[in-house]
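In: Predicted model, plus sequence, below.
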Amino acid sequence: MTCSSLSFEWPDGTPVFDGLDLTVGPGRTGLIGLNGCGKSTLLKLIAGELRPLDGRTAVTGTVGYLPQGIALDSTAAALRVDQVLGIADTRAALHAIEAGEATEANFAAVGDDWDVEERAHAALDRLGLGRIGLDRTVGDLSGGESVLLRMAALLLARPDVLLLDEPTNNLDLRARRRLYSAVDSWSGVMVVVSHDRELLERVDQIAELREGEVRWYGGNFTAYEQFVAAEQTAAERMVRVAEADVQRQKRELAESHMKSARRQRYGKKMEENGRVPPIVAGNRKRSAQESAGKHRTLHTERLAEARERLDQAVEAVRDDDAIRIELPATAVPTGRRVLTLSKLELAHAGGVRAVPGELDLRGPERIALVGRNGSGKTTLLRTIAGLLEPVAGEAVTHVPARFLPQRLDLLDDGLSVVDNVAQFAPEATNNRIRARLAHFLFRGARAEQPVGTLSGGERFRATLAALLLADPAPQLLMLDEPTNNLDLASVGQLTDALESYEGALVVASHDVPFLESIGITRWLLLDGGLRPTTAEDVRASLWDA
């Protein structure tokens, strides 16, 4: 698969690629990069979903493409499973032949694909969908099942090149496990865009899209991190060496100016005292000026070269800034009651779902809320946040609480980042808000950007800043699938922010590595109730194929 001198821009003139060259060979490639760098756009160009402004893409063989955020409209929801799998016509012809309609058209429709149903069932079963049946309507499936169904269609079609764009978004742990297995067994060319570390550990190579260019790293994501860390250590060392060289060249240039000035003062004094004839003094003066000029030129050139080396060294250092904040007002004393759940019954999926048992959250605990899609995690968090009324029982928060939903719809798109945060902290001065926003990487003009113009990662940071800087400061923070649609740098920034947070956390997520990175103190499985579990049990039981 190749891209040659590929250029693309959006209708408003925003450039994405300018002369991109890329060649992808056999194996599984993880395509990573910051939000907004063009990863999804590149896959769409390769898949033929978009047309390049210039250049070309070429693929040897057939292409299968799984886009990000598959949505079911009313038409798609009415399709049968066999139609989505692309085998409906073949299957109908096969059944007709079995019923005695041995026509030439039916034999042509079947071709050599006499085992199509067996292969379809095998593909579905491989992804945990064996129970759904080929005649079932797609609208009856969950969002995660619809993603897996489209993955099954691709596996059944056996394309030469498989393009996957964030395939594990919104999949629960069990569904992710099925998809991981499919990726592990893929033997053709695969390019997968993902922020899912577990998935990226399964690739053969990493391609990082950065500033319109692709750089290759052999091995999985861990190998990539190790290489980049070593590379950055060397780059930072080169910056220090280059900075020292610039300072040395500045000193030498200053010393050259001082020596020249001393010689000029000495020559002038000798001439004034009559110790040197005027013609000799003039010759010496001209000679000194020429020598001083050469020295100044030499040292100026050396300084310019040193500054250029410094600029090059600085460019080699990545600017993926980390969030560094202090939030003492969010601190919760050990033992202080934060949240109480008692005999809850929740309105969920058109019915009532009980959450039996008691939950007493005290102090700065960090709770991971895990469970399959549809188990009620979002409903429970929205009920605790006061956005939904329980059918029975109670959910009582004893400290100021804030909720970060999956959709990130808390901010006003028409207002700037500063003005949005001001709405959450009306007593804070503009200068104080700006100073605090700088720690969330919104400095200067960036803080004035309308929220509607922000990238996904920037919008997440702005929303997180608004919640954490709110008045009163939240001592209980609830997050619903916070890493969905975040690039790896943004996930790192979120982890940095939560390291500074001193209150209690309740996080619903399928991203086990992320949960482990934020210091979870208690794991709860929502499965007909709230049951204590562990990270090891989550991996062993929920991921069991």
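Out: That came through, no problem. Computed from a predicted model, the values in this text were never measured in an experiment. Residues are numbered from 1 along each chain as shown.

In: C-alpha only now, for contacts and for neighbours.
Out: Fine.

In: hang on, Ala223 is in a helix, isn't it?
Out: Yes: counting by DSSP: H, G, I helix; E, B strand; the rest coil, Ala223 is part of a helix.

In: show me the residues around the closest residue to it other than its chain neighbours that make contact.
Out: Sequence neighbours aside, Tyr217 is the residue nearest to Ala223 in space, at 8.0 Å (criterion: C-alpha to C-alpha, 6 or more residues apart in numbering). Going by C-alpha atoms under 8 Å, 6 or more residues apart in numbering, Tyr217 touches Gln205, Ile206, Ala207, Glu208, Ala223, Tyr224.

In: Below is an additional structure, to be compared with the one above:
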Amino acid sequence: MLILQNLSYIHPNKDVLFDKLNVTFNRQQKIALIGNNGIGKSTLLKIMAGTLAPATGLVKTEHTPYYIPQLFGQFNDYSIAQALCIEDKLNALKAIENGEVSEANLNALDDDWTIEERCQEALTHWNLEDLDLTQSMGNLSGGQKTKVFLAGISIHQPEIILLDEPSNHLDTQGRRILYDFIQTTNSTLVVVSHDRKLLNLLDAVYELSKRGITVYGGNYDFYAEQKRIESAALDQDIQSKEKALRKAKEVARETLERQQKLDARGRKKQEKAGMPTIVMKTLKNNAEKSSARIKDIHAEKTGGITQELTELRKALPDIDKMKFGFDASALHKGKILIDAKNINFGYGQKMLWAEPLNVLLASGERVAIRGLNGSGKTTLIKIILGEIEPLVGSIQRAATKAVYIDQDYSLIDNRLSVYEQAQKFNTSALQEHDIKIRLSRFLFGKDDWDKSGSALSGGEKMRLMLCCLTIGNQAPDLIILDEPTNNLDIQNIEILTAAINDYQGTLLVISHDAYFLEQVGVVQGIDLR
């Protein structure tokens, strides 16, 4: 069991990240911890792991959690054995086998005589049998580093496991092994992930927000359905409040008009009756005060409703605030964009693909490029874009407008401000206020317009890129996405998904996120071996 009591964390600049969290994770429970980027999910995992101290509160547990971080750069100077905290045991075992049966070595080994065998079995299970435990972590790929720490689970056999984006750098095969582990393990799991296929394997969703942690007693699909119900109720509340505001304004107008008519009739009667001027002025002042009071009463009422409506609209999901409006591609559906016959590429004498590729891509299609890490997916993209030519075979490319979107959103120039970046795509000569309206639609308010591209998060870069594409005079004929969901939270993945579904052109995707591929309607695939 893992218990969080009155847990708070405050940034060095005194900003409160979360405050007085009280949560219990029961034995063998499998929990998804989700929330928007920057809300504090990774920070909370670090506190639970004991690598970061909270501002207030306690973490209670009988077992030391095994923690797999999202980033591994801090381990680059470590060997694999050092990163997994098993170097002392392995050295002690080796020394004992060489006859150095000292008390220090026996204490270091701690009766773990199978440590070496478990290491080899674990590395083999994760397809890392070619690695040596003395190798440097800095020489490994992102996927290999993730697998090393996942292999550490079998080595250490922990009761509690904390995983921060464990599928981020894994290929399809690696994800399959991870999913199988999650389904079969008896350990307590707390998982931060945007991989919705993975999230559907977990028992419950704990959503971290500014309000604290809200528990949803089911997997991600159950959570998403509950959020849809909440969103529909919110929409209904907004519509009801908008109707009430219109009615209140109408009543205020009618009441004021009625009062003004009564005042006008009263003045005419007073003039006919020949009342003294001083009396007329007094009655006029009284009438004006009465009208002012009526105005104030109704202004207070409409103001209250307006404030309530503003608060309700703030609660809307960001995706519901955005407007995509992509222009259609100029190409007719079915036009052949790429016709590659028997192509291959290589370095030196060795060809990249075991068999030459044949690729036929028509306008309007949605196609995935599939293959393990190192199978040449990015190379194929470069060939399709004309950045490199195949060493063998032939390729014909139609004159198309193609946009390549990688996982770092390199289309965004970090040297430019948000507004300057949008202006760079302004091929249709939109006025300044029109560009700023478009930016506002993509959640970039006036405080963001001068913000540098280098200061944007992955989700912000993605939203700015989508905004820039809508500012362009015409949508691209071909959009190529290279692992587009890797650095996004669930909210921003949903924004990207909605935008891609609004796009009518051709889509080519490299992604190991099966859920995303399904959501954007990718049904065909190019398999690389």
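Out: Structure's in. What do you need? Remember, predicted model here, so these are calculated numbers, not experimental data.

In: Superpose the two chains and report the TM-score.
Out: The TM-score (TM-score structural alignment, normalised by the length of the second structure) is 0.84; 520 aligned residues with a C-alpha RMSD of 3.7 Å.

In: ok, so what distance separates the nearest residue to Leu58 of the second structure once chain neighbours are set aside from Ala340 of the second structure?
Out: Leaving out its chain neighbours, the residue that sits closest to Leu58 of the second structure by C-alpha to C-alpha, 6+ apart is Gln5, at 5.2 Å. For Gln5 of the second structure, the distance to Ala340 of the second structure equals 61 Å [C-alpha to C-alpha, to the nearest Å].

In: What of Leu45 of the second structure?
Out: Separation of Leu45 of the second structure from Ala340 of the second structure (C-alpha to C-alpha): 47 Å.

In: go on, Met137 of the second structure?
Out: From Met137 of the second structure across to Ala340 of the second structure, the span is 39 Å (C-alpha to C-alpha).

In: So between the two, which is more surrounded?
Out: Met137 (24 against 21; other C-alpha atoms under 10 Å).

In: how many neighbours does Phe324 of the second structure have?
Out: The number of residues packed near Phe324 of the second structure is 20, by other C-alpha under 10 Å.

In: On the three-state scheme, the closest residue to it other than its chain neighbours is what?
Out: Of all residues not flanking Phe324 of the second structure in the chain, Ala499 sits nearest, at 6.2 Å (C-alpha to C-alpha, 6+ apart). Under three-state DSSP, Ala499 of the second structure falls in the helix class.

In: Give the aligned equivalent of Ala499 of the second structure in the first structure.
Out: Using TM-score structural alignment, the equivalent of Ala499 of the second structure in the first structure is Ala497.

In: quick one: that match and Leu327 touch, right?
Out: No: look at Ala497 of the first structure against Leu327 with C-alpha atoms under 8 Å: they stay out of range, at 9.6 Å.

In: Who has more neighbours out of those two?
Out: Using other C-alpha under 10 Å as the criterion, Ala497 of the first structure and Leu327 rank with Ala497 on top: 23 against 16.

In: show me what contacts Lys343 of the first structure?
Out: Here Lys343 of the first structure is in contact with Ala354, Val355, Pro356, Gly357, Glu358, Ala392, Gly393, Glu394 (C-alpha under 8 Å, 6+ apart).

In: Can you name every helix or strand that the host helix or strand of Asn107 of the second structure contacts?
Out: Asn107 of the second structure belongs to helix 103-109 when assigned by DSSP states H and E. When contacts are defined as 3 or more C-alpha pairs under 8 Å, 6 or more residues apart in numbering; DSSP states H and E, helix 103-109 of the second structure packs onto helix 87-97.

In: tell me which residues of the helix it packs on are tucked away?
Out: Glu87, Lys89, Leu90, Ala92, Leu93 (16 or more other C-alpha atoms under 10 Å).

In: Distance check, Ser287 of the first structure against Asp115 of the first structure.
Out: Counting by C-alpha to C-alpha, the gap from Ser287 of the first structure to Asp115 of the first structure is 96 Å.

In: so how many other residues sit close to Asp409 of the first structure?
Out: Asp409 of the first structure: 12 neighbours (other C-alpha under 10 Å).

In: again but with Ala322 of the first structure, I slipped
Out: Ala322 of the first structure: 17 neighbours (other C-alpha under 10 Å).

In: Work out for me the element it sits within.
Out: Ala322 of the first structure belongs to no helix or strand, assigned by DSSP H and E.

In: Can you show me the helices along the stretch 1-150 of the first structure?
Out: For the stretch 1-150 of the first structure, the helices defined by DSSP state H, counting those that start in this stretch occupy 39-47, 74-77, 81-84, 88-98, 104-110, 116-126, 143-157.

In: need the contact list for His295 of the first structure.
Out: Contacts of His295 of the first structure by C-alpha under 8 Å, 6+ apart are Ser256.

In: And it, how far from Glu255 of the first structure?
Out: Per C-alpha to C-alpha, His295 of the first structure is found 10 Å from Glu255 of the first structure.

In: and what of Phe440 of the first structure?
Out: 43 Å.

In: ok, these two, which is more surrounded?
Out: Between Phe440 of the first structure and Glu255, counted using other C-alpha under 10 Å, the more crowded position is Phe440 (23 against 14).

In: Helix, strand or coil: sort out the residue in the first structure sticking out farthest from the centre for me.
Out: In the first structure, the residue that sits farthest from the middle, by C-alpha atoms, centre = their mean, is Gly274; the gap is 78.5 Å. Recorded secondary structure, Gly274 of the first structure: coil (three-state DSSP).

In: number of nearby residues for Ala108 of the second structure?
Out: 18.

In: ok, it touching Glu87?
Out: No: the pair Ala108 of the second structure / Glu87 is not scored as a contact, 9.9 Å apart, by C-alpha under 8 Å.

In: top of the contacts of Lys343 of the first structure by neighbour count?
Out: That'd be Val355 among the contacts of Lys343 of the first structure, by other C-alpha under 10 Å, with 22 neighbours.
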